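Peer 1: Pasting a predicted model and its sequence here:
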Amino acid sequence: MRERQTGTIVNVTSIGGKFAGPFGGWYHATKFAVEGLSDSLRQEVAEFGVRVVIVEPGAIKTEWGDIALDSAQAASGQGPYGDRVRRMSAAMRQDGGTMTRGSEPDLVASVIMNAIQAPRPRTRYVVGHLARPAVVARWLLSDRMMDRMSARMMGD
């Protein structure tokens, strides 16, 4: 890409790189890291005509959510956080919860294709169920208000 003086790198992260929720520190840490890496890389390769784009999906209909909730229950379900993990899992899996209302995966694929084909792509694409409201809330609300909102969504 440097030699050709053109190209687009697309890094897919998550809105989980904008804010963190309980029992997902391991996940959020990786997503925050991809955000920082992408921001740095974008500045480093710009002089070579290479663009770096970040795609930040919200809730997407994949098996990831079930895997994450099952892992949380396996790791914490029998310990001091067990009750809270069970409430969180039930709230997220209930009809209308974030696990049941995700966007289709092809929406993310479409955004990636648009970013690749755009002559001047945006640096960030927020896509999918609850993605935009979550990013706007993170921008507008204090940390404590975000914590309260997260707690309510997680069944607390």
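Peer 2: Great, that's in hand.
Peer 1: make it CA atoms for all contacts and neighbour counts henceforth
Peer 2: Will do.
Peer 1: who are the neighbours of the biggest strand by length in the chain, in terms of helices and strands?
Peer 2: In the chain, assigned by DSSP state E, the strand with the most residues is strand 50-57. Applying 3 or more C-alpha pairs under 8 Å, 6 or more residues apart in numbering; DSSP states H and E, we find strand 50-57 packed against strand 7-12, helix 25-45, helix 105-117, strand 124-127.
Peer 1: tell me what the last one is packed against?
Peer 2: To tie it back to what came earlier, the one meant is strand 124-127. Using 3+ C-alpha pairs under 8 Å, 6+ apart: strand 124-127 touches strand 50-57, helix 105-117.
Peer 1: Put this next to the previous one:
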Amino acid sequence: MTKPQRTVLITGASSGIGKATAQLLLLHGWKVIAAARRADAMTDLCASGAKVFPLDITDIQSRQSLVTHVHEQFGVLDALVNNAGFGEVGPIETMPIQTAQSLFEVNVFGLIGLTQMLLPEMRKHGKGRIINVSSIAGRFVTPGSGWYAASKYALEALSDALRLELHQFGIQVVIVEPGLIATGFENVAKASMIEAQSDPAWTAMMRKVEQNWMEGFRRASPADVVAKTIRKALEARAPNARYRCGHRSESVAIQKLLPTNVWDSIIRSQMI
């Protein structure tokens, strides 16, 4: 007997990890709903069979419009992949609070706001799987990435709470923690990197941070490494709470083994 086709909503599907995940899941028989701010950048997904919708995850009306369309056209979801996010860099002292708030609006509040809207139907049906795409920056922080990491730390904590709370309703919550992935993240953060170097007090450090990033991203893993990990997390009978993948993701395990002062010394030698 043929298994019924499973339905997944993927946010941030216009590029990078989100698009790679949508493409992979389409190949493996999933019904894919792809959402992102740039709907025009998802025409290839539409041509491959995905249902495409615009989404500004920071806007409550945009989130509600998407949820309404999903429930009217597809019913209850089998899975949600919360992938939409963005990053900015800079010292804690100089990054404007407004920028930090924008990071949290996308990476935390928008993501959880969309999840809240979808959960009631999942609960009623007693099933569902939620994949929250975090980062190794949600497990340890490096100079210049404090606010970005803080948003990912918050996502990790909320995901842990959701995993515990939703277990009773048959809903599983999984965190995927990519390392350095070739998604163009370093280019998106370039303007904030340049701005961070404009303050003489922080110029030297931020130049070393940039050099370390450039070296790391030259060896970055392709986005399909994360897509394959997300598929594994979606299709495993009993998924792990966390999956790490990609270049430098092994640093999470190393950091856990070392005393804080030793780890700090290693990071300072590389970036300060």
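Peer 2: Structure received. The model shown is predicted, which means the values in this text are computed figures rather than measured ones.
Peer 1: start and end residues in the second structure for the longest strand of the first structure, please.
Peer 2: The aligned range for strand 50-57 of the first structure in the second structure is 171-178, by TM-score structural alignment.
Peer 1: what range in the first structure matches stretch 111-119 of the second structure?
Peer 2: Going by TM-score structural alignment, stretch 111-119 of the second structure sits over no part of the first structure.
Peer 1: Same question for stretch 179-194 of the second structure: list its buried residues.
Peer 2: Using 16 or more other C-alpha atoms under 10 Å as the test for burial, stretch 179-194 of the second structure gives 179-183, 186, 192-194.
Peer 1: just the helices and strands packed on strand 50-57 of the first structure: most buried one?
Peer 2: Highest mean neighbour count of these: strand 124-127, a mean of 19 (counted as mean count of other C-alpha atoms under 10 Å).
Peer 1: chain center to that one, what's the gap?
Peer 2: Centroid displacement of strand 124-127 of the first structure relative to its chain, using C-alpha atoms, centre = their mean, to the nearest Å, is 10 Å.
Peer 1: so which helix or strand takes in the aligned residue in the first structure for residue 194 of the second structure?
Peer 2: Alignment note: residue 194 of the second structure maps to residue 73 in the first structure; criterion TM-score structural alignment. For residue 73 of the first structure, the enclosing helix or strand under DSSP states H and E is helix 64-76.
Peer 1: now that helix against helix 25-45, angle please.
Peer 2: Interaxial angle, helix 64-76 of the first structure versus helix 25-45 (axes from the mean of the first three to the mean of the last three C-alpha atoms, to 10 degrees): 130 degrees.
Peer 1: Run the chain-centre distance for the next helix or strand after helix 64-76 of the first structure.
Peer 2: Later in the chain than helix 64-76 of the first structure, the nearest helix or strand by DSSP H and E is helix 82-93. Put simply, helix 82-93 of the first structure sits 20 Å off its chain's centre (C-alpha atoms, centre = their mean).
Peer 1: can you tell me which residues contact the residue nearest the centre of the second structure?
Peer 2: With distances taken as C-alpha atoms, centre = their mean, residue 133 lies nearest the centre of the second structure, 3.2 Å away. By C-alpha atoms under 8 Å, 6 or more residues apart in numbering, the contact list for residue 133 of the second structure reads 81-83, 175-178.
Peer 1: Map it onto the first structure.
Peer 2: Looks like residue 133 of the second structure aligns to residue 12 there (TM-score structural alignment).
Peer 1: With residue 157 of the second structure instead?
Peer 2: By TM-score structural alignment, residue 157 of the second structure lines up with residue 36 in the first structure.
Peer 1: What of residue 255 of the second structure?
Peer 2: When the first structure is aligned by TM-score structural alignment, residue 255 of the second structure is paired with residue 138.
Peer 1: Name the nearest residue to whichever residue in the second structure pairs up with residue 122 of the first structure, ignoring sequence neighbours.
Peer 2: Matched by TM-score structural alignment, residue 122 of the first structure corresponds to residue 240 in the second structure. In space, and not counting its chain neighbours, residue 240 of the second structure is closest to residue 174: 6.9 Å by C-alpha to C-alpha, 6 or more residues apart in numbering.
Peer 1: count of neighbours near the one you found?
Peer 2: As a burial measure, residue 174 of the second structure scores 25 neighbours (other C-alpha atoms under 10 Å).
Peer 1: cool, residue 156 of the first structure as well?
Peer 2: 12.
Peer 1: That one and residue 67 of the first structure, how far apart?
Peer 2: Per C-alpha to C-alpha, to the nearest Å, residue 156 of the first structure is found 21 Å from residue 67 of the first structure.
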